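S.K.: next come a sequence and a model predicted from it.
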Amino acid sequence: MDALTVHLEGIGWWSPQWPTWAAAARALRGEAVPPQAPVARPAAGVLAPGERRRAPDVVLLACEVAEQACVAAARAAADLPCIFVSMHGDVITTDAVCTTLANAPLEVSPTRFHNSVHNAAAGYWTVATGCREASTALAAGSGSFAAGLLEAALEALAEQRPVLLAVYDVGASGPLAEVMRADTTLGAAFVLNAVRGPQTQATLHLRHEAVPAEAAEARASVAAALPLLRALARGETASLRLPAGAASALVVEVSA
């Protein structure tokens, strides 16, 4: 395929150790970052207090990084089509629902079931921000981040407008932890635009290519994004190959 060119306007990030992109960028550049106590949960200030209390961690994570990216890009969240990407979704809630089904099926919580669906984070976000633009919830196994990045680029170019991409994973618990690679809680978000402008921080050229099946390493959504985030933090020109599914990769050329 021909290369797709999009421009990065804003980045969001959250992890327990580095709850902002500024902190994560310093660490990715190899700078000394003062140690601090891990942050238990993302703030997700975009949610109303009642929703924030009821929302599971994966929703707080997705909303926190999405809000950070919109602020960094100086874009109104309500105006942006959004794509929410997670390799496994809310595995904590899924484990709780499955455990209840196995032990006391009549006690399944409707709220927990509501939160277990893969597009829960997108739903909370669009309601909280008043966004009536298109929203997508996407999962593609080890190629989830590449699929989300490609989807966001295609949508931005097709519509000639900025698009929000949020990627996030939480650590699994219970029996699910034994069968899936989900042992960290990380989230990142990007605002991508078809047009270069004053908010542009970097330019990405994307190209899909076939690779031997064994070359596509299985990594959780945000872990797969780390090479790109490292290049962005360092302001480097880079050529990256992201796992994009069986026998394929997404080549990402990063430039200023």
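M.R.: Thanks, I have it.

S.K.: please count neighbours and contacts with C-alpha atoms only from this point.
M.R.: OK.

S.K.: residue 48: neighbour count?
M.R.: For residue 48, the count of nearby residues is 10 (other C-alpha atoms under 10 Å).

S.K.: same question, residue 46
M.R.: Other residues close to residue 46 by other C-alpha under 10 Å number 19.

S.K.: how many residues are close by residue 233?
M.R.: Using other C-alpha under 10 Å, residue 233 has 18 neighbouring residues.

S.K.: all strands for the stretch 51-200 of the chain, in order.
M.R.: Taking DSSP state E, counting those that start in this stretch as the test, the strands found in the stretch 51-200 of the chain are 82-85, 135-138, 163-169, 186-193.

S.K.: for the residue most central in space within the chain, give its distance to residue 15.
M.R.: Nearest to the geometric centre of the chain sits residue 167, at 0.9 Å (C-alpha atoms, centre = their mean). Between residue 167 and residue 15 the computed distance is 12 Å (C-alpha to C-alpha, to the nearest Å).

S.K.: comparison target, given below:
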Amino acid sequence: MIPLSAVIESVGLIGPGLASWVEAQAVLAGRAPYEAARTVVPAPASLPSAERRRTGTSVKLALAVGHEAVAASGRDAASLATVFSASGGDGQNCHAICETLASDDRKLSPTRFHNSVHNAPAGYWSIATRAMAPSNVLCAYDGSFAAGLLESLCQVAVDGVPTLLIVFDTEYPAPMRDVRPVPDAFGVALLLSPVQGADVGTAAGTDTSALARIDARLTDTPASVLAVPEFEQMRRSNPAARALPLLEALAKQRPASVVLDYLQDVQLQLDITVPNGSSE
């Protein structure tokens, strides 16, 4: 396939022991030790109080990483096209609905119901940011990060506009955890924009403030394995964390080629070029 290219302007990140992209960069680059901890997801201050009370972890996580990436880019969130991707929905909410349906009183809360649909985080994002730009919502099981990234890259290439990718997955309680063992929440957002006036070897065209340029293509090469055991376990246990090889390369700010999990026999290769061309 012809490579799909884009510039990564900014990142948002929340995961186990990773409070934000700003704090996580030194850890992912190996300049600071990793301290394991449960994921802490902040309340969505951008939502009106009524909607804020109705949100679950997946909505809070999606909004938090999205806002971090937008704030770092300096762009207007309301004008950005978005792609949301997750391997499932809100696990806690799904569990609560199943409990209700299995009980004698099967009256389902309207709030539970509207939070159960897969595009709920996208809806809350539009409320929080007053966004009216196009928004796509995807699900591709364990390949959901790669699927969301491919969709975002296609939008950037075809429409020629910046696109915000938000990928997230949250844990499931027992007994669903037995068949879907996602142990903790992980969310990542990438602000992608078109490559402007750049040769293939140029990281970000005329914008040297961008983090990197990526060129994506399909491959049958196995997915990249992380050297740090804690990060590799995180990558394998949460579909959204399949982004970690890319995030590690961005944190180290060095040229790299990484392969991300996608389909059973097809993976996604990303060739990463950084503005300064550093090898470290």
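M.R.: Perfect, I can see it now. None of these values were measured; they are calculated from a predicted model.

S.K.: overlay them and tell me the TM-score.
M.R.: The TM-score (TM-score structural alignment, normalised by the length of the first structure) is 0.92; 254 aligned residues with a C-alpha RMSD of 2.3 Å.

S.K.: returning to what we had before: common neighbours of residue 167 and residue 15 of the first structure, please.
M.R.: residue 187 (C-alpha atoms under 8 Å, 6 or more residues apart in numbering).

S.K.: most tightly surrounded among the strands of the stretch 51-200 of the first structure?
M.R.: Of all these, strand 163-169 carries the top mean neighbour count, a mean of 30, counting by mean count of other C-alpha atoms under 10 Å.

S.K.: per the alignment, residue 91 of the second structure corresponds to what in the first structure?
M.R.: Mapped onto the first structure by TM-score structural alignment, residue 91 of the second structure lines up with residue 91.

S.K.: its match against residue 171, yeah?
M.R.: Yes: the pair residue 91 of the first structure and residue 171 qualifies as a contact (C-alpha atoms under 8 Å) at a distance of 7.4 Å.

S.K.: now the top strand by length along the second structure against strand 163-169, angle please.
M.R.: Counting residues, the longest strand found in the second structure (DSSP state E) is strand 4-14. On the basis of axes from the mean of the first three to the mean of the last three C-alpha atoms, to 10 degrees, strand 4-14 of the second structure is oriented at 50 degrees to strand 163-169.

S.K.: tell me the first helix or strand C-terminal of strand 4-14 of the second structure.
M.R.: For strand 4-14 of the second structure, the following helix or strand on the C-terminal side (DSSP states H and E) is helix 21-28.

S.K.: now that following helix on the first structure. Mean distance?
M.R.: With mean C-alpha distance after the TM-score superposition for the first structure, helix 21-28 of the second structure departs from the first structure by a mean of 1.0 Å once superposed.

S.K.: off-centre distance for that helix?
M.R.: Counting by C-alpha atoms, centre = their mean, to the nearest Å, helix 21-28 of the second structure is centred 15 Å from the centre of its parent chain.

S.K.: before we move on, what about stretch 145-153 of the first structure?
M.R.: Between the centre of stretch 145-153 of the first structure and the centre of its chain there are 10 Å (C-alpha atoms, centre = their mean).

S.K.: residues making contact with that stretch?
M.R.: Stretch 145-153 of the first structure has contacts (C-alpha under 8 Å, 6+ apart) with 4-6, 83-86, 138, 140, 163-165, 167, 192-194, 206, 221-222, 224-225, 242-244, 249-250.

S.K.: more crowded one of residue 91 and residue 171 of the first structure?
M.R.: residue 91 (23 against 18).

S.K.: residue 78 of the second structure: how many residues sit nearby?
M.R.: So residue 78 of the second structure, with other C-alpha under 10 Å, has 15 neighbours.

S.K.: so where do the helices sit in the first structure?
M.R.: Counting by DSSP state H, the first structure has helices at residues 21-28, 49-54, 57-73, 91-103, 110-116, 120-129, 144-159, 221-234.

S.K.: any chance of those helices in JSON lines, plus distance to residue 202 of the first structure?
M.R.: JSON lines is the format used below for these (distance: least, C-alpha to C-alpha, whole Å):
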{"stretch": "helix 21-28", "distance to residue 202 of the first structure": "14"}
{"stretch": "helix 49-54", "distance to residue 202 of the first structure": "33"}
{"stretch": "helix 57-73", "distance to residue 202 of the first structure": "12"}
{"stretch": "helix 91-103", "distance to residue 202 of the first structure": "33"}
{"stretch": "helix 110-116", "distance to residue 202 of the first structure": "35"}
{"stretch": "helix 120-129", "distance to residue 202 of the first structure": "26"}
{"stretch": "helix 144-159", "distance to residue 202 of the first structure": "14"}
{"stretch": "helix 221-234", "distance to residue 202 of the first structure": "7"}
